[in-house]
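Colleague: would you be able to build a 3D model of this:
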Amino acid sequence: MLRSVSTSRCFKVMWKRFRLARMNKALSNPTYRTLFTAQVIALLGTGLMTIALGLLAYDLAGDAAGAVLGTALFIKMITYVGLSPLLAALTERLPRKPVLITADLIRASVALALPFVSALWHIYGLIFLLQAASASFTPAFQATIPDVLKDEDTYTQALSLSRLAYDLENLLSPALASLLLLVISFHGLFAGTVLGFLLSALLVQSVSLPVVQTGPTARPFRERLMHGTRIYLATPRLRGLLSLNLTTSAIGAFVLVNTVVIVKSDYGMGDGALGLAMAAFGGGSMASALLMPRLLQHMRERDVMLPAATFLTGFAFLLAGLFWGETLPAWPLFLALWGMIGAAYSAVLTPSGRLLRVSSHAKDRPAIFAAQFALSHACWLVTYPLAGWGGQAFGLPLTILILGMLGLSGVFLATWYWPKKAEREIEHSHPELPPDHPHLLAHKGKGARHIHAFVIDDEHRVWPTHG
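Modeller: Predicted structure coming up:
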């Protein structure tokens, strides 16, 4: 009995140290709590639609359903990469709440129409509209959160919660869909998607969002179109982030595309085992996201993300060796490996919002989040086809080796672009500005030289190479 009590007490202490309760600091903000609820509901609806769309594709195309879904996924990535900066430029000076609500209503309308399609091109057209709305909604939503949560630690908790929301969507949506399919046809799943987007729109409507000043003068449209990308690519830490996005997309694409092949062909298991493998990946990702707020209180983002990305590529080479030697690990070890890959994957992705936040002014955040959205999905645009078509053309061992090399190149580029001793506050000068310029007067520098948190903007168009 004494041993049992001690064990119970030990688990309680460990749970406290796990700091799940610390997420309450972010959730205690009523505006963020409402927006997070909207995000979770919309993601659950999206998860239901993903499953329903697969069944609809099979209903229309039979054995060619995989090709249909592959085309739909390709359209999704092309839309994200091509339209996200364009839509951010078009909506830059609009209040964010109407932008978010309109995007949700468009997504609800598309989901409402999907059950009535009768040809494959209908699916492709509606998927384009749906993803165009998401390409507007997601960056605007992500850019709003740091304006709601000003404190960096609280915002870090929000990033972890957002990561958890995506992982829970991957875990809960299939289970919920399975239960619903016991009593309704797959067409009814689209109703859940419609309801999710409508509830999301209502929740966004119910809160008051911060008003962000965009400045008295509108930029020309062409400049607005490239504004976020220019800031992104001129900032060393964000060039490092883009390189790490290449790493996560390379290994993540292999897991998301080929887990089904490994489980069903190599292990000879059924659909339930596939769900277990993806749950292991998602569970590792969730555990990592929960630990991230505590970890980032004591470590810099670079010191977390680069080692995690290195481990991620190490797992890829381990898999390549196992596949080539035809010595797959025992099933429990495989699940543990998938959990570790999920943990490293999440450790790279979760802190990225902090980097975007400290690398931009509030008025530029929609543009820079849109740039991150487009550029990160450009990585997936390369790695998804490589993981899928490469697996069929070259086999899994060579495919994971190629993706591992691609991921390793991302780690090397991140190390190169993102200096180890990079500081947020940088001493610099403005020889091009007159002594009475408002920027110089605001910082009270000696002459044109001063120090402050450095971000790329209209007064700082190039990153300083020395103090």
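Colleague: hey, let's count contacts and neighbours off CA atoms from now on
Modeller: Fine.
Colleague: what sits against the residue lying closest to Ser173 once chain neighbours are set aside?
Modeller: Closest residue to Ser173 apart from its sequence neighbours, by Cα to Cα, 6 or more residues apart in numbering: Gly47 at 5.1 Å. Applying Cα atoms under 8 Å, 6 or more residues apart in numbering to Gly47 gives the contacts 169-170, 173-174.
Colleague: quick one: the helices in the stretch 201-350 of the chain?
Modeller: 221-234, 236-261, 271-296, 301-324, 331-349 (DSSP state H, counting those that start in this stretch).
Colleague: so which of those helices is nearest Ala111?
Modeller: helix 236-261 (23.7 Å; Cα to Cα).
Colleague: pull out the buried positions in the closest one.
Modeller: With burial defined by 16 or more other Cα atoms under 10 Å, the residues of helix 236-261 counted as buried are 236-255, 257-260.
Colleague: so what does it touch, helix or strand wise?
Modeller: helix 221-234, helix 271-296, helix 301-324, helix 331-349, helix 352-358, helix 365-394, helix 396-417 (3 or more Cα pairs under 8 Å, 6 or more residues apart in numbering; DSSP states H and E).
Colleague: where's it relative to the chain centroid, distance-wise?
Modeller: Its chain's average C-alpha position is 11 Å from that of helix 236-261, according to Cα atoms, centre = their mean, to the nearest Å.
Colleague: by how many degrees do that helix and helix 221-234 diverge?
Modeller: Here the directions of helix 236-261 and helix 221-234 differ by 80 degrees (axes from the mean of the first three to the mean of the last three Cα atoms, to 10 degrees).
Colleague: and helix 236-261 with helix 301-324, angle?
Modeller: Going by the same axes, to 10 degrees, helix 236-261 makes 30 degrees with helix 301-324.
Colleague: and the angle from helix 236-261 to helix 365-394?
Modeller: 40 degrees.
Colleague: just the helices in the stretch 51-200 of the chain please.
Modeller: Remark: helices assigned in the stretch 51-200 of the chain by DSSP H, counting those that start in this stretch are 65-91, 96-113, 120-148, 152-180, 187-205.
Colleague: wait, which of these is closest to Lys363?
Modeller: Using Cα to Cα, the helices of the stretch 51-200 of the chain put helix 120-148 closest to Lys363, at 9.4 Å.
Colleague: buried ones in the closest one?
Modeller: Quick answer for helix 120-148 (16+ other Cα under 10 Å): 123-124, 126-148.
Colleague: ok, now stretch 410-427?
Modeller: Under the neighbour-count criterion of 16+ other Cα under 10 Å, stretch 410-427 has 410-411, 413-415, 417-418, 426-427 buried.
Colleague: let's see this one next to it:
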Amino acid sequence: MLTVLRHRTYRHLFGAQIIALVGTGLATVALGLLAFRVAGQNAGAVLGTALAIKMLAYVGVAPIAAAFTERLPRRAMLVSLDLVRCAVALCLPFVSAVWEIYILIFILQSASAAFTPSFQATIPDILPDERDYTDALSLSRVAYDMESVVSPLLAAALLTVIPFNVLFVGTAIGFLCSAMLVVSVVLPSPKPAKPRGIYERTTRGIRLYLATPRLRGLLAIDLAVAAAASIVLVNTVVYVQASFGLDQRATALALACFGGGSMLAAFGLPRILDRFADRTVMLAGASVLVAGSALAIFLHSYRWLLPIWILLGIGYSAAQTPTGRLLRRSAHPEDRPALFAAQFALSHVCWLIAYPLAGRVGAAYGLPVSASLLSLMTLSAAIGTSLVWPGHDPDTLAHDHDLLSKDDPHLQSDDGGQHTHPYVIDDTHTAWPRNQKK
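Modeller: From the prediction side, this is the model:
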């Protein structure tokens, strides 16, 4: 898996991702502790609302940003957005009111909503080999898990010598270092695309996404992931410090267990994906999430919380890591930025549903009720995935073009009105074939 790091450009981008995410992880721990200081027993509700605002920024900004950034130099855009995030992070230590948290989180995450899809869409352009890209996805999953493993452990150590709000300075340093690494490489420019109006460019990725059966299944997977992971990401601080009466370091350790489970799965996934289809692996991950979220309903002690969080981390990684492979095979290169932005926005609609449910229901009716509802949502989404994503899902499909003339250049061959090639939704193929040949 580490052989992909021989590519200099990817190596620098991966380093930028790691550094920025470690800083973000410090901010995640600090934000939870800040919410607890400001709101006490209602910290889950405050944090849930803050994370819901984050999701609103992701859902609203990502498609709009994709419509404009396909015409901008990627390196300049990514560096500028890193600097914006750095500036906002430097403001967070001075927060003293809940409304200030909400405003700064919206600005910070709006910049992230523009940054992340463009960053993700760049990776398949610099790693055209399928195995290299699969390894890169697993390494990327490991990098994201460092936010849940290394950052909380580092935060736990730092909290012994500094106030928690100083952790936000680490976030700012992470974004600054990320910008410096992006500057150090030359990135491919976006593929030239057909000129389109702003509305069409804004909505194109979502239309391509929802017209593809495997991606509708991915959206159901995203809902399962959001529902189960919200139990961890929203309510860990409430479980550990309010229910169990433990300290901040115990909260950081619990989050590290979740990330550790996810990292463990990510390291094994490249070999697993060589043997099993993406759909099989992702449904297996969703099943693990169903089991873990069900166990959380009966959670009454810290010593049981840690292994359940590890189990949820394993399911979280297995269900999410192959996402980039699905997106790559479901669009032409020029449509990838729009499709990655659509995935970013639609997946965060799922988080927008799950985060407030975890926080508000937990605060109003108790953690077992919140876990029960989220577990039921996870189960329903996993069942929905198996229904909307066909088990037979080849890249190459035989299909008709009733509206094209026989001499159209697209029709390379004709077999009773059908022809065959790798099929994705585009201007020529606007709907998925209903009758697929197996």
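Colleague: where does the TM-score land?
Modeller: The TM-score (TM-score structural alignment, normalised by the length of structure 2) is 0.91; 436 aligned residues with a Cα RMSD of 2.5 Å.
Colleague: give me the distance between the aligned partner of the residue nearest to Ser173 of structure 1 in structure 2 and Val38 of structure 2.
Modeller: Superposed on structure 2 with TM-score structural alignment, Gly47 of structure 1 falls opposite Gly25. Per Cα to Cα, to the nearest Å, Gly25 of structure 2 is found 20 Å from Val38 of structure 2.
Colleague: quick one: residues contacting Leu264 of structure 2.
Modeller: Ile314.
Colleague: please apply the same query to Ala448 of structure 1.
Modeller: By Cα under 8 Å, 6+ apart, the neighbours of Ala448 of structure 1 are 429-431, 433, 435, 440.
Colleague: can you do 10 Å?
Modeller: Listed by Cα atoms under 10 Å, 6 or more residues apart in numbering, the contact set of Ala448 of structure 1 reads 428-437, 439-441.
Colleague: from the residues you listed, which is closest to Gln39 of structure 1?
Modeller: Nearest to Gln39 of structure 1, judged by Cα to Cα, of these is His439 at 38.1 Å.
Colleague: contacting residues for the closest one?
Modeller: Per Cα under 10 Å, 6+ apart, neighbours of His439 of structure 1: 430, 433, 445, 448, 459.
Colleague: just give the number of residues close to the counterpart of Pro63 of structure 2 in structure 1.
Modeller: Per TM-score structural alignment, the equivalent position to Pro63 of structure 2 in structure 1 is Pro85. As a burial measure, Pro85 of structure 1 scores 30 neighbours (other Cα atoms under 10 Å).
Colleague: which ones are touching Pro85 of structure 1?
Modeller: Counted by Cα under 10 Å, 6+ apart, Pro85 of structure 1 has contacts 91, 135-136, 139, 224-229, 366-375.
Colleague: hmm, try it at 7 Å
Modeller: The contact partners of Pro85 of structure 1, by Cα atoms under 7 Å, 6 or more residues apart in numbering, come to 225, 367, 370-371, 374.
Colleague: what's the ChimeraX line that selects buried ones from the residues you listed?
Modeller: Per 16+ other Cα under 10 Å, the buried members of these correspond to this ChimeraX selection:
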select :225,367,370,371,374
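Colleague: so how far does stretch 36-46 of structure 1 sit from its counterpart in structure 2?
Modeller: Average distance between stretch 36-46 of structure 1 and its aligned residues in structure 2, after superposition and using mean Cα distance after the TM-score superposition for structure 1, equals 0.8 Å.
Colleague: what does that stretch contact?
Modeller: Against stretch 36-46 of structure 1 from outside (Cα under 7 Å, 6+ apart): 165, 169, 173, 192-193, 196-197, 199-200, 203.
Colleague: export the helices and strands packed on helix 236-261 of structure 1 as a markdown table, with columns for distance to Leu100 of structure 1.
Modeller: As requested, those are arranged in a markdown table below (distance: least, Cα to Cα, whole Å):
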| stretch | distance to Leu100 of structure 1 |
| --- | --- |
| helix 221-234 | 19 |
| helix 271-296 | 26 |
| helix 301-324 | 29 |
| helix 331-349 | 23 |
| helix 352-358 | 19 |
| helix 365-394 | 12 |
| helix 396-417 | 33 |
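Colleague: which of the ones you listed sits closest to His452 of structure 1?
Modeller: Nearest to His452 of structure 1, of those and by Cα to Cα, is helix 352-358 at 12.1 Å.
Colleague: and the closest one against structure 2, how far off on average?
Modeller: Using mean Cα distance after the TM-score superposition for structure 1, the mean distance for helix 352-358 of structure 1 is 0.8 Å.
Colleague: buried sites along that helix?
Modeller: 352-354, 356-358.
Colleague: next one: stretch 19-37 of structure 2
Modeller: Neighbour counts over stretch 19-37 of structure 2 (16+ other Cα under 10 Å) mark 19-36 as buried.
Colleague: distance-wise, check the residue nearest in space to the middle of structure 1 relative to Thr235 of structure 1.
Modeller: Closest residue to the average C-alpha location of structure 1: Leu349 at 6.6 Å, with Cα atoms, centre = their mean. Distance of Leu349 of structure 1 to Thr235 of structure 1, computed by Cα to Cα: 18 Å.
Colleague: same deal with Ile75 of structure 1?
Modeller: From Ile75 of structure 1 across to Thr235 of structure 1, the span is 29 Å (Cα to Cα).
Colleague: looking at the two, which one has more neighbours?
Modeller: For Ile75 of structure 1 versus Thr235, the count of surrounding residues by other Cα under 10 Å is larger for Thr235: 24 against 18.
Colleague: quick one: what's aligned to that one in structure 2?
Modeller: Thr235 of structure 1 maps onto Thr212 in structure 2, with residues paired by TM-score structural alignment.
Colleague: show me what contacts that match?
Modeller: 425, 432.
Colleague: ok, 10 Å please
Modeller: Per Cα under 10 Å, 6+ apart, neighbours of Thr212 of structure 2: 218, 330-331, 389, 423-425, 430-432.
Colleague: for PyMOL, what selects the buried ones among the residues you listed?
Modeller: What follows is the PyMOL syntax selecting those of the contacts of Thr212 of structure 2 that are buried according to 16+ other Cα under 10 Å:
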select buried, resi 218+330+331+389+423+424+425
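Colleague: and of the contacts of Thr212 of structure 2, the nearest to Phe298 of structure 2?
Modeller: Nearest to Phe298 of structure 2 among the contacts of Thr212 of structure 2, with distances taken as Cα to Cα, is Leu218, at 28.9 Å.
Colleague: and that closest one, how far is that from Tyr423 of structure 2?
Modeller: Counting by Cα to Cα, the gap from Leu218 of structure 2 to Tyr423 of structure 2 is 18 Å.
Colleague: coming back round to it: distance to Thr310 of structure 1 added to the buried residues of stretch 410-427 of structure 1, as CSV?
Modeller: Below are the buried residues of stretch 410-427 of structure 1 laid out as CSV (distance: Cα to Cα, whole Å):
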residue, distance to Thr310 of structure 1
Gly410, 9
Val411, 7
Leu413, 12
Ala414, 11
Thr415, 11
Tyr417, 16
Trp418, 15
Ile426, 28
Glu427, 32
